[in-house]
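**Q** here is a sequence with its predicted model. Questions after.
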Amino acid sequence: MSVKGDHLKDEGSRLQVTAAGATAGLISRFVIAPLDVVKIRLQLQTHSLSDPRSHRDLQGGPIYKGTLRTMRQILASEGVTGLWKGNVPAELMYVCYSAVQFVTYRTTTQLLRAALGGEGAGGGGAGGGALPQSAESFIAGAAGGAAATAATYPLDLLRTRFAAQGNDRVYGSLRRAVLQIRRDEGLRGFFRGLGPGLAQIVPYMGVFFAVYETLRPHLSGLDLPFGSGGAVAGTVASVLAKTGTFPLDLVRKRIQVQGPTRRRYVHKNIPEYKGTVGAVRTILRQEGLRGLYRGLTVSLVKAAPASAVTMWTYERALLFYTGLAERWEQSL
């Protein structure tokens, strides 16, 4: 049977899936790093040029407007390296996240099929009580996202804090950041915002994989760029999932920079929030509904290439590693 005819979660050994997921995360992160920094800066901004209320607080930090203008402003004030701030913890996070996500996704699918006696998603729920493909993919995707988020959350928090600091460096290095957070905030400091993070990632990854697995078979036979429908399916799935869960992602970012260093980042006027619900209420009261969607445009722009590169690289990396294993076995 052709490898392309199988689902991602059925292909390769656990080691091969882990290696392919890590490779996909590493390459994807490097490609979209500048857009990620821009997104974080916009999410942390509590004022904008188009909001007349912002003019009362111009000393709170730089005012960013639009993806390209924000990128140019960062380049002008912080140099090229400003667009890759937080890239070291982010690279570590993406590698670990992708590996944990794909392994958990594959393992959860196998457990579901073993428990329900189903052979796969193709039967639409028929055959031994197997779940429909969309339900199976949703559960496996949500489990993979939750496990990966919890396992790599300290790296996510460090990524956000480094991306949020301007020329006034809050942390001199990754090691010093870890030691300083541990000393001043304790172990709980590394998990600020984990609640909204899990609340966001479960529906996000569930919807992403459900849409992806539904679209990919229909697109696989088309003559598309890169020779696969995986990139297009990944892009559509990511855009739909990201739009629906974006407010929780913004709240997570705002909570991640709480603590004793809150007023030292590039945006020095970030309010103090009391929990997820309190953060949502404060944002709605001070910034309106629009405040929950700051940075959505660049987030969608980022999500498309990130997911496309991730899924495209994952499929080809998995083919490479499985082929490498086959050649190794033949040589023995």
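**A** Perfect, I can see it now.

**Q** use CA for all of it now, contacts and neighbours both
**A** Fine.

**Q** my guess is Val309 contacts Ala233. True?
**A** No - look at Val309 against Ala233 with CA atoms under 8 Å: they stay out of range, at 11.4 Å.

**Q** so those two - more neighbours on which side?
**A** Ala233 (25 against 22; other CA atoms under 10 Å).

**Q** look at the more buried one and give its secondary structure.
**A** Going by DSSP: H, G, I helix; E, B strand; the rest coil, the secondary structure assigned to Ala233 is helix.

**Q** just Gly118 next, same as before
**A** Three-state assignment for Gly118 (three-state DSSP): coil.

**Q** okay, one more to line up with it:
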Amino acid sequence: MTNPLWLVRVRMFTTRADSPTAYRSLWDGLSTIVRTEGALGLFRGTSLALVGVSNGAIQFVAYEKMKKWGFDRKKRHYQKTGQEWNTDADKLSNTAYTFMSITSKLAALALTYPYQVVRSRIQDNAAAAQFPTIPATVKRTWAQEGLRGFYRGLGTNLVRVLPGTCVTFVVYENLAWLLRSTAEKREARRRNMEE
């Protein structure tokens, strides 16, 4: 549903403002695409956008595996030292959550970022002759730039997404822990009152 918005965005970024083909606004871009390419033109690159869903899936799988490893390690430490595992211990440090969120996002981007480059090149109106289809875009990018070509702009993308990723995961984990511990304490008080 949002592909037309991304398409206009890419074309606005890749076209000089003084160009006769530059879109003046979102509405101008959408109407121009429908007029010149037909309604299906709004969905150029959609199949590649669906590949983007895998980015989140890879990130969450990697994050959950690292989190499980972190908890297993912490539990072993508690067992070795004879400490009791309790609600307060059932949480990793914010540093650990930050490290895991960065690492999982890097893994996901390393595997899926090339689709973003291919998608942007297909959606770029100025480069439509060079990159008309997915296979042609992949072939030409590989021939002209090699593997590095598929990771163009990755550094900028990391600067854009990593801070938000870290904040999201740290806040989520802390809120989830707070809700769990509050519910467990409430349940313990209820049990004590019943006894």
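**A** Okay, I see it. Model, not experiment: these values are computed from the prediction.

**Q** could you pull out the helices in structure 2 for me?
**A** 3-14, 26-37, 46-51, 53-81, 94-123, 134-145, 154-194 (DSSP state H).

**Q** onto which residues of structure 1 does the second one map?
**A** So the one you mean is helix 26-37 of structure 2. With TM-score structural alignment applied, helix 26-37 of structure 2 matches the range 67-78 in structure 1.

**Q** what are the buried residues along that stretch?
**A** Residues of stretch 67-78 of structure 1 classed as buried: 67, 70-71, 73-74 (neighbour count, 16 or more other CA atoms under 10 Å).

**Q** adding distance to Ala147 of structure 1, write those out as JSON lines.
**A** Shown next, in JSON lines, are these (distance: CA to CA, whole Å):
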{"residue": "Thr67", "distance to Ala147 of structure 1": "31"}
{"residue": "Thr70", "distance to Ala147 of structure 1": "33"}
{"residue": "Met71", "distance to Ala147 of structure 1": "33"}
{"residue": "Gln73", "distance to Ala147 of structure 1": "36"}
{"residue": "Ile74", "distance to Ala147 of structure 1": "34"}
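
**Q** closest one to Gly197 of structure 1 out of those residues, please.
**A** Minimum distance to Gly197 of structure 1 across these is 23.8 Å, recorded for Thr67 (CA to CA).

**Q** where's the closest one relative to His47 of structure 1, distance?
**A** According to CA to CA, to the nearest Å, Thr67 of structure 1 and His47 of structure 1 sit 15 Å apart.

**Q** show me what counts as buried in the helix or strand hosting Lys242 of structure 1.
**A** Using DSSP states H and E, Lys242 of structure 1 falls within helix 230-256. Across helix 230-256 of structure 1, burial judged by 16+ other CA under 10 Å covers 230-242, 245-256.

**Q** so which bit of structure 2 is that helix matched to?
**A** The aligned range for helix 230-256 of structure 1 is empty, by TM-score structural alignment.

**Q** same check, this time on stretch 277-294 of structure 1
**A** Going by TM-score structural alignment, stretch 277-294 of structure 1 sits over no part of structure 2.

**Q** do stretch 179-188 of structure 1 as well
**A** Going by TM-score structural alignment, stretch 179-188 of structure 1 sits over residues 139-148 in structure 2.

**Q** chain center to that stretch, what's the gap?
**A** Stretch 139-148 of structure 2 sits 24 Å away from the centroid of its parent chain (CA atoms, centre = their mean, to the nearest Å).

**Q** next, the buried residues of that stretch.
**A** Thr141.

**Q** ok, residues contacting it?
**A** 131, 149-150 (CA atoms under 8 Å, 6 or more residues apart in numbering).

**Q** any chance of those in TSV with distance to Val61 of structure 2 and neighbour count as columns?
**A** Below are those laid out as TSV (distance: CA to CA, whole Å; neighbours: other CA atoms under 10 Å):
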residue	distance to Val61 of structure 2	neighbour count
Phe131	33	23
Gly149	27	17
Phe150	24	19
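
**Q** which of the residues you listed sits closest to Asp90 of structure 2?
**A** Of the contacts of stretch 139-148 of structure 2, the one sitting nearest to Asp90 of structure 2 (CA to CA) turns out to be Phe150, at 40.7 Å.

**Q** how many neighbours does Asn167 of structure 1 have?
**A** With other CA under 10 Å as criterion, Asn167 of structure 1 counts 11.

**Q** Pro4 of structure 2 and Leu40 touch, don't they?
**A** No - look at Pro4 of structure 2 against Leu40 with CA under 8 Å: they stay out of range, at 9.7 Å.
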